[in-house]
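Q: what shape does this take:
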Amino acid sequence: MLRHDNSSFFSAMDLRPALMVQHSGNITDPTAFAQVLAKTLDKIATRASNGTGKKFAVEEVIMTSLRRLYTLAQCTPDLTALDCNSCLRAMISNLPKGRKGGRSFTLSCSVRFEEYPFYNAPAPPPSYLPPSPAPTSAAPEIRPKGAKELTAVESLQFDLATIQVATNYFSHENKLGEGGFGEVFQGRLPNGQQVAVKRLSQRSKQGDGEFKNEILLVAKLQHINLVRLLGFCLEGEEKLLVYEFVPNKSLDYFLFDPQKRRQLDWPLRYKIIFGIARGMLYLHEDSRLRIIHRDLKCSNILLDSEINPKISDFGMARIFGVNQTQASTNKIVGTFGYMSPEYAMHGEFSVKSDVYSFGILLLEIICGKKNNLYQDEYLAGYAWNQWRDGTPLKVLDPAIVDSNSRDQVLRCLHICLLCIQEDPAIRPTMTTVVLLLSNNSITPPSPQHPAFFVQMKGLESDQSTRRTMPLSINGVSLTELCPR
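A: From the prediction side, this is the model:
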């Protein structure tokens, strides 16, 4: 492509004019084809926008023994990741429906699909085969019983002496923070790389199984918006996880401090929101596994040097089967205030329970407050009442509201209220959330009343918990309210 203009167009996203070219032939199975096409285009749009250097991705899918699908997504390399993603999503929505091939493009990006190769494939294509049956009654959980289960990640193992030297023997000066799992220390490996070392406390709520779960799980996940596991140490009484060092601490460090939250203007908060949404979409749809995080909250969002969010702490995560949509447990783990009602009360969890947690997290970013009691009601209920009464600006953090950001902030509040609705079935998926965040031309549906917030006596909304159901008759009781 060649382009010239009388004004600078570098790093500027252009969505007009948008052009479309379509194949003359019709697809014989449009519904099944559209599902495969949508999933594939979503995957390459994410890869292309996250790429460094050339913002380019292709994917080849084997539909049958005689039929293949070829797809391509590309942005001009001067675009930011956010603009590239927005441009590609807009062009995907502009593609022809029910055709054997088509192309949609603008001056900034292009997407194309065909049933014949129109590029040089860099590697053999993955097979698109029917998934093997998976049990739906319960989610398979990684429960390693010994050292054999760690052989797959032996290359990630550090010896204790290396970690002790790296952290100056876990000195107070190197301590970054502390949580229910134990302490976190900053360290420097012999090659000079800075790391964060999570030291599992012997009094920790996270046991050996959860420790090994996090190792085996996070080692398989690679995404710009997930914290990267570098290794582990399991020696004597010590259980250590070694992560990439993320210099700007966690989101709650800034968001809930009256002074520090002023550093997070709306463009930065929107960048954080969009990054978290992309990371959750990867966990739910785009990774080799389907991961339910189960403890998404502000303190588990780390910020790197460029304020890119990175989802952390996978000790409570669960893996779902390919066709599995829901599971239940009698061990409730997570954080009150972020927990969906169906999970807190019945132990039922799914991707939609993560969506609920994302909605609460989004609300806190917009309001600059925790989902605790606020003017005699919890923040989520207060936000809903103001939205219903036509006064949503009352809940917004004054530091982020101006004439340039108001519409986008209110749109994010709208998305938040969709995510925290009572009925999990009508909450959006993370695919829909990312689409709504990246495409302002799509009008979100009207939200319904959010779920009642479940508060446990003696616990603040941001305290983690582990409990087993059913509750003791002498303990706290949970009441479900049903209208007559």
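Q: contacts, neighbours, all on C-alpha from now
A: Will do.
Q: wait, isn't residue 160 in contact with residue 231?
A: No: applying Cα atoms under 8 Å, one finds residue 160 not in contact with residue 231, separated by 11.6 Å.
Q: by contact count, what packs against whichever helix in the chain runs longest?
A: Looking across the chain with DSSP state H, the single longest helix is helix 30-50. Helix 30-50 sits against strand 55-64, strand 67-75, helix 81-93, with contacts defined as 3 or more Cα pairs under 8 Å, 6 or more residues apart in numbering; DSSP states H and E.
Q: following up with a second sequence; could you model it the same way so I can compare the two?
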Amino acid sequence: GNESTTLESLQFDFAKIEAATNRFAAENRIGKGGFGEVYKGILSDGQEIAVKRLTRSSVQGAVEFKNEVQVIAKLQHRNLVRLLGFCLEDEEKILIYDGYISPEYAMHGYFSVKSDVYSFGIMVLEIISGKRKGCSSELERVDDIRRYAWTKWADQTPLELMDPNIEGSYSQEEVIKYIHIGLLCVQENPDDRPTMATIAFYLNSPSINLPSPLEPPYFKRSGIEENMVSNNALDSNSISDSINGLSVTKFFPR
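A: As a prediction, the model looks like this:
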């Protein structure tokens, strides 16, 4: 009946998931737990996804797994992480989520208001960069928005994140502030993220010293670049007061 139709519409081919994650490449792995591993991926239509691959030794059988998928699909709320589907082939048991998934939900199934804050931060960074889901771009092929935004921030070139199509039609100072807020929202540890009330306060305060965003845990650079970042961009004594001639004293941590 209806239930089997719903399940069929949620089923993904393993080959499609393998292609989306570049055969579960190590650089696409964003988390690991007792249940298995979580990877980021991009579907052929450009949609970003989070792929939760359960360990083969998982005691959960195929029927139980399908039942769980059905329950998750029925309980979905517009503010919650969206389950796009599942894959059940041979020994593989995989859940596919919308790409806005927060690390703690992907790895442990924990969901809180701070998970919504994470999604909000990703959305802010995507809007600023013009790199939305479904559009083919260098960013989506190479990396994810969080790492890309952090790179620009650490290199003291946050305005390079901006969508070139709207260049000149915005306040540079405001944009740097929004990027800063976005990076605070997507920090790995939920406790480090601001609340939505705090975000509203940040947005409405014309002059405020924001805390420094923390580096994503999976962020990797070459040794030379790493030294440049630690000795330069993240050293409070040597942070430049000017980016493209703009004073950013308010927003860069001191």
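Q: TM-score for this pair?
A: TM-score for the superposed pair, counting by TM-score structural alignment, normalised by the length of structure 2: 0.48. Supporting figures: 144 aligned residues with a Cα RMSD of 3.3 Å.
Q: can you list the buried residues in the longest helix of structure 1?
A: Neighbour-count burial for helix 30-50 of structure 1, with 16 or more other Cα atoms under 10 Å as criterion, is recorded at 33, 37, 40-50.
Q: and those residues, which two are furthest apart?
A: Pairwise distances across those peak at 25.9 Å for 33 and 50 (criterion: Cα to Cα).
Q: sorry, back to before: now the longest helix of structure 1 against strand 67-75, angle please.
A: 30 degrees (axes from the mean of the first three to the mean of the last three Cα atoms, to 10 degrees).
Q: buried set for the biggest helix by length in structure 2?
A: Taking DSSP H as the criterion, structure 2 has its longest helix at helix 113-129. Neighbour-count burial for helix 113-129 of structure 2 flags 114-126, 128-129 (criterion: 16+ other Cα under 10 Å).
Q: where do the helices sit along structure 2?
A: Assigned by DSSP H, the helices in structure 2 fall at 2-10, 14-20, 62-75, 103-108, 113-129, 138-142, 145-154, 172-185, 196-204, 223-228.
Q: can you redo those as JSON lines with distance to residue 36 of structure 2?
A: Formatted as JSON lines, the helices of structure 2 follow (distance: least, Cα to Cα, whole Å):
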{"stretch": "helix 2-10", "distance to residue 36 of structure 2": "21"}
{"stretch": "helix 14-20", "distance to residue 36 of structure 2": "16"}
{"stretch": "helix 62-75", "distance to residue 36 of structure 2": "14"}
{"stretch": "helix 103-108", "distance to residue 36 of structure 2": "8"}
{"stretch": "helix 113-129", "distance to residue 36 of structure 2": "21"}
{"stretch": "helix 138-142", "distance to residue 36 of structure 2": "24"}
{"stretch": "helix 145-154", "distance to residue 36 of structure 2": "23"}
{"stretch": "helix 172-185", "distance to residue 36 of structure 2": "26"}
{"stretch": "helix 196-204", "distance to residue 36 of structure 2": "31"}
{"stretch": "helix 223-228", "distance to residue 36 of structure 2": "30"}
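Q: so what's residue 70 of structure 2 up against?
A: 3, 7 (Cα atoms under 8 Å, 6 or more residues apart in numbering).
Q: ok but residue 436 of structure 1 is inside a helix, no?
A: Yes: assessed by DSSP: H, G, I helix; E, B strand; the rest coil, residue 436 of structure 1 belongs to a helix.
Q: give me the number of residues near it?
A: 18 (other Cα atoms under 10 Å).
Q: from residue 319 of structure 1, how far out is it?
A: 26 Å (Cα to Cα, to the nearest Å).
Q: how about residue 211 of structure 1?
A: Per Cα to Cα, residue 211 of structure 1 is found 15 Å from residue 319 of structure 1.
Q: dump the residue contacts of residue 181 of structure 2.
A: Counted by Cα under 8 Å, 6+ apart, residue 181 of structure 2 has contacts 121, 199, 202.
Q: dump these into TSV; add distance to residue 30 of structure 2 as well.
A: TSV is the format used below for those (distance: Cα to Cα, whole Å):
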residue	distance to residue 30 of structure 2
121	17
199	26
202	29
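Q: what comes up buried for the helix or strand hosting residue 240 of structure 1?
A: Per DSSP states H and E: residue 240 of structure 1 is located in strand 238-244. Using 16+ other Cα under 10 Å as the burial criterion, the residues of strand 238-244 of structure 1 that qualify are 239-244.
Q: other SSEs contacting it?
A: Strand 238-244 of structure 1 packs on strand 194-200, strand 229-235, going by 3+ Cα pairs under 8 Å, 6+ apart.
Q: the last one to strand 194-200, inter-axis angle?
A: Pointing back at strand 229-235 of structure 1 there. Using the same axes, to 10 degrees: strand 229-235 of structure 1 against strand 194-200 is 40 degrees.
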